[in-house]
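1. Sharing a sequence plus its predicted fold:
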Amino acid sequence: MNFGTTKVLRVRLATWNVNSLNARMPRVQEWLELADPDVLCMQETKMADEAFPGLAFEAMGYEWAHHGQGRWNGVAILSRVGLADPGNGFADGREDDPDARIVWATCGGVRVASAYIPNGRELGHDHYHYKIDWLGRLRAHLEANADAGGPVVVAGDFNVAPADNDVWDIAAFEGLTHVSDPERDAFGAVAEWGLVDVFRQRWPQDGLYTFWDYQAGRFHKRQGMRIDMVMASEPLAHRVTTALMDRNARKGEKPSDHAPVVVDFDWGEAARDG
């Protein structure tokens, strides 16, 4: 891949909540070899920075940035198209986020975030209010850094189903998190900054999910939720050539309860135009 010519840089970006990298490392390595992404955003690594297996990923050709806190949360970016200016949290003038939920890096001229939005737990819970506020802080961070220009991707587990067809049965979620109006409004405010849900842009139909609870045989019953997303700014969103959800990665022995979302971009053109 040549950054110094007029050739289009084609980049495959994926996002995957791995639900413990320590437990899932062999599966992640196998999937990297199979899917061949140039950039991978991971969530719920559930490990401290000093435990992150960076050398193993470097041996596979990836640079990396990780923001972790031991047994909980944790986010990472792997890149083989360059990784510059890594950072974490929000530049919104407020106190640091107590959780390791977002990491940033510039990959091939595009500012990329791997984000793990709070779950919310239940309506009215303190964690629910933290979730709404967290999404507001993400919007504020994007606004604060708008002057930097250039294309942006925010990818990760948003813990929000933006529309009714993003869950298997909206009636089953009455009174629960992930589908409430305040959560959807907060997600919508992030999108309205100028981010496009590029998978849904290409695939509007029902029955396409990225998460299936381990309990009650949800995966085999196709009772899932679409809460993992790749959100891209203009003009990058219109340079998507392929977008898919790798349901096969949810199968097999000891899988994550999430499936990867994979998007192919004509990345270099967007980086120059941005």
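-> Perfect, I can see it now.
2. rest of the way, CA atoms for contacts and neighbours
-> Fine.
3. Determine the number of other residues adjacent to the nearest residue to residue 97 once chain neighbours are set aside.
-> Counting by C-alpha to C-alpha, 6 or more residues apart in numbering, residue 97 lies nearest to residue 89, which is 6.3 Å off, once chain neighbours are set aside. Close neighbours of residue 89, defined as other C-alpha atoms under 10 Å, add up to 21.
4. Also residue 31?
-> Other residues close to residue 31 by other C-alpha under 10 Å number 14.
5. which residues touch it?
-> For residue 31, the contacting residues are residue 249, by C-alpha atoms under 8 Å, 6 or more residues apart in numbering.
6. now whichever strand or helix holds it, how far from the chain's geometric center?
-> For residue 31, the host element (DSSP states H and E) is helix 21-35. Relative to the centre of its chain, helix 21-35 is centred 17 Å away, using C-alpha atoms, centre = their mean, to the nearest Å.
7. With stretch 102-109 instead?
-> Offset of stretch 102-109 from its chain centre (C-alpha atoms, centre = their mean): 12 Å.
8. What lies in contact with it?
-> The contact list for stretch 102-109 (C-alpha under 8 Å, 6+ apart) reads 3, 39, 65-67, 74-77, 79, 81-89, 111-116, 150-151, 267-268, 271.
9. same thing but at 7 Å, please
-> By C-alpha atoms under 7 Å, 6 or more residues apart in numbering, the residues outside stretch 102-109 that reach it are 66-67, 75-76, 79, 81-89, 111-116, 271.
10. from these, which would you call buried?
-> When these are checked for burial by 16 or more other C-alpha atoms under 10 Å, the buried set is 66-67, 75-76, 79, 81-84, 86-89, 111-116, 271.
11. Just those: which are in helices?
-> residue 271 (DSSP state H).
12. Quick one: the helices in this protein, in order.
-> Along the chain, the stretches classed as helices by DSSP H are 21-35, 54-59, 126-144, 181-192, 198-202, 267-273.
13. Same list (those helices) but as a markdown table, adding distance to residue 45.
-> Converted to a markdown table, these look like this (distance: least, C-alpha to C-alpha, whole Å):
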| stretch | distance to residue 45 |
| --- | --- |
| helix 21-35 | 5 |
| helix 54-59 | 12 |
| helix 126-144 | 19 |
| helix 181-192 | 23 |
| helix 198-202 | 23 |
| helix 267-273 | 26 |
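14. closest to residue 220 out of those?
-> Closest to residue 220 of those is helix 21-35 (C-alpha to C-alpha; 20.1 Å).
15. if I pick the nearest residue to residue 80 once chain neighbours are set aside, what's in contact with it?
-> The shortest distance from residue 80 to any non-neighbouring residue, by C-alpha to C-alpha, 6+ apart, is to residue 62 (4.7 Å). Residues near residue 62 by C-alpha under 7 Å, 6+ apart: 78-80.
16. put this beside the first:
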Amino acid sequence: MKLATYNVNGINGRLSVLLRWLGDARPDVVCLQELKAPGDKFPERAIRDAGYDAVWHGQSRWNGVAILARDAEPIETRRGLPGDPTDEQSRYIEAAVNGVLVGGLYAPNGNPAPGPKFDYKLRWFERLTRHAAELMAADIPAALIGDFNVIPTDFDVYKPERWRDDALFRPEARDAFGTLVAQGWTDAVRTLHPDEPMYSFWDYFRNAWGRDAGLRIDHALLSPAIVARLKAAGVDRDVRGYDKASDHAPVWVELAAEGSNARKPRSGTE
């Protein structure tokens, strides 16, 4: 079972890029972020023609998340995080797919920091962490996948000194991510690639892609009930080089079949 996350940075404007990648990579489950489209503008027909059913939570011009499933129906279980009924931003969707509960998320950027946007980012992470604790307590196969908008460590950014004051790298944001992972979630990509940067984002400016001046902000966290099935993980870097591509590249995780143990990784980000 191959799970993936991809911040498409506008699903309709970059639909051809998404469909090309889906056809080449053939992931079983995909979490998308930054749809930048209201619900009625989601390209459902094109996605279905590509072999995927979908659930989505759109928003005009900003945000928006979706979960796609190949040759399967994603059963939506949650739309939005609990804890703040006034929050109307489309940043979380959850669905059961082939025995795995998948939480697709798009965390707030938080810039400029400090400020109201950064405060919202931290409150949003608190809500995510509380909900994740409930998933952990349920002891079910679960994955939290998406654009977390957090650079976890110095190793996850090309020049750490340039990002110290950015909301993605401030100590408060890194601590929030660390608190979440410390519940027992496994950072799949870093677990299998401890010595490689594994960037997932390259800015459009200053030739960041050409210089490989990247960040690792898209993550796949696995619960203890599923982590023994972890088989492979990576970043489809070449997609960032497509014409009119998103500034993100897809991140993916491959799980062995249910009932088999692909490996015995240690939990956390080791």
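-> Structure's in. What do you need? This structure is a prediction, so every number in the text was calculated from the model and none was measured.
17. Superposed, what's their TM-score?
-> TM-score for the superposed pair, counting by TM-score structural alignment, normalised by the length of structure 2: 0.92. Supporting figures: 260 aligned residues with a C-alpha RMSD of 1.6 Å.
18. count of residues packed around the aligned partner of residue 255 of structure 2 in structure 1?
-> Aligned by TM-score structural alignment, residue 255 of structure 2 pairs with residue 265 of structure 1. Neighbourhood size, residue 265 of structure 1 [other C-alpha under 10 Å]: 21.
19. I'd guessed residue 265 of structure 1 sits against residue 241; true?
-> Yes: Residue 265 of structure 1 lies in contact with residue 241 (C-alpha atoms under 7 Å); the separation is 5.8 Å.
20. picking that back up, what's the distance between the aligned residue in structure 2 for the residue nearest to residue 80 of structure 1 and residue 68 of structure 2?
-> Matched across to structure 2, residue 62 of structure 1 falls on residue 52, judged by TM-score structural alignment. If you measure residue 52 of structure 2 against residue 68 of structure 2 using C-alpha to C-alpha, to the nearest Å, the figure is 6 Å.
21. I'd like to know which of the helices of structure 1 lies nearest to residue 212 of structure 1.
-> Across the helices of structure 1, residue 212 of structure 1 has its closest neighbour in helix 21-35 (16.7 Å, C-alpha to C-alpha).
22. against structure 2, where does that closest one fall?
-> Taken onto structure 2 by TM-score structural alignment, helix 21-35 of structure 1 occupies residues 11-25 there.
23. Buried residues, the matching stretch. List them.
-> Going by 16+ other C-alpha under 10 Å, stretch 11-25 of structure 2 has these buried residues: 11-15, 17-19, 21-22.
24. quick one: the residue nearest in space to the middle of structure 1 from residue 85 of structure 1, how far?
-> By C-alpha atoms, centre = their mean, the mean C-alpha position of structure 1 lies nearest to residue 156, the distance being 1.4 Å. For residue 156 of structure 1, the distance to residue 85 of structure 1 (C-alpha to C-alpha) stands at 19 Å.
25. just residue 169 of structure 1 next, same as before
-> In terms of C-alpha to C-alpha, residue 169 of structure 1 sits 42 Å off from residue 85 of structure 1.
26. Likewise for residue 67 of structure 1?
-> Per C-alpha to C-alpha, residue 67 of structure 1 is found 14 Å from residue 85 of structure 1.
27. repeat for residue 10 of structure 1
-> For residue 10 of structure 1, the distance to residue 85 of structure 1 - C-alpha to C-alpha - is 21 Å.
28. How about residue 63 of structure 1?
-> Applying C-alpha to C-alpha, the value for residue 63 of structure 1 to residue 85 of structure 1 is 12 Å.
29. do the same with residue 190 of structure 1
-> 23 Å.
30. same check, this time on residue 11 of structure 1
-> Residue 11 of structure 1 sits 19 Å away from residue 85 of structure 1 when distances are taken as C-alpha to C-alpha.
31. Spell out the residue ranges of the strands in the stretch 1-150 of structure 1.
-> 10-17, 39-43, 63-69, 72-79, 84-88, 102-107, 110-116 (DSSP state E, counting those that start in this stretch).
32. same thing with the stretch 151-270 of structure 2?
-> Under DSSP E, counting those that start in this stretch, the stretch 151-270 of structure 2 gives strands at 186-187, 201-202, 214-215, 218-222, 230-235, 251-255.
33. Export these as a markdown table, with columns for distance to residue 34 of structure 2.
-> Converted to a markdown table, the strands of the stretch 151-270 of structure 2 look like this (distance: least, C-alpha to C-alpha, whole Å):
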| stretch | distance to residue 34 of structure 2 |
| --- | --- |
| strand 186-187 | 22 |
| strand 201-202 | 14 |
| strand 214-215 | 17 |
| strand 218-222 | 13 |
| strand 230-235 | 18 |
| strand 251-255 | 15 |
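34. which residue lines up with residue 168 of structure 1 in structure 2?
-> In structure 2, the residue matched to residue 168 of structure 1 (TM-score structural alignment) is residue 158.
35. If you could redo that for residue 130 of structure 1, that was the one I meant.
-> Counting by TM-score structural alignment, the partner of residue 130 of structure 1 is residue 120.
36. out of everything not next to it in sequence, what's closest to its match?
-> Nearest non-adjacent residue to residue 120 of structure 2, counting by C-alpha to C-alpha, 6+ apart: residue 110, 7.2 Å away.
37. my guess is the one you found meets residue 117, correct?
-> Yes: shown here, residue 110 of structure 2 and residue 117 form a contact pair, counting by C-alpha under 7 Å, at 4.7 Å.
38. Show me what residue 240 of structure 1 aligns to in structure 2.
-> Using TM-score structural alignment, residue 240 of structure 1 pairs with residue 230 in structure 2.
39. State whether that match and residue 256 are indeed in contact, as I suppose.
-> Yes: here residue 230 of structure 2 lies in contact with residue 256, judged by C-alpha under 7 Å, at a distance of 6.4 Å.
40. For the two, work out which one has more neighbours and name it.
-> A count of neighbours by other C-alpha under 10 Å puts residue 230 above the other of residue 230 of structure 2 and residue 256, at 25 against 18.
41. Next up, the contacts around residue 117 of structure 1.
-> Residues in contact with residue 117 of structure 1 (C-alpha under 7 Å, 6+ apart) are 101, 131, 157-159.
42. Aligned counterpart of it in structure 2, please.
-> Per TM-score structural alignment, residue 117 of structure 1 is aligned with residue 107.
43. gap between its match and residue 210 of structure 2?
-> According to C-alpha to C-alpha, residue 107 of structure 2 stands 26 Å off from residue 210 of structure 2.
44. again with residue 31 of structure 2
-> 26 Å.
45. Those two - which one has more neighbours?
-> Using other C-alpha under 10 Å as the criterion, residue 31 of structure 2 and residue 210 rank with residue 31 on top: 31 against 11.
46. got the contact list for the more buried one?
-> Applying C-alpha under 7 Å, 6+ apart, the residues near residue 31 of structure 2 are 4-6, 66-68, 104, 145-146.
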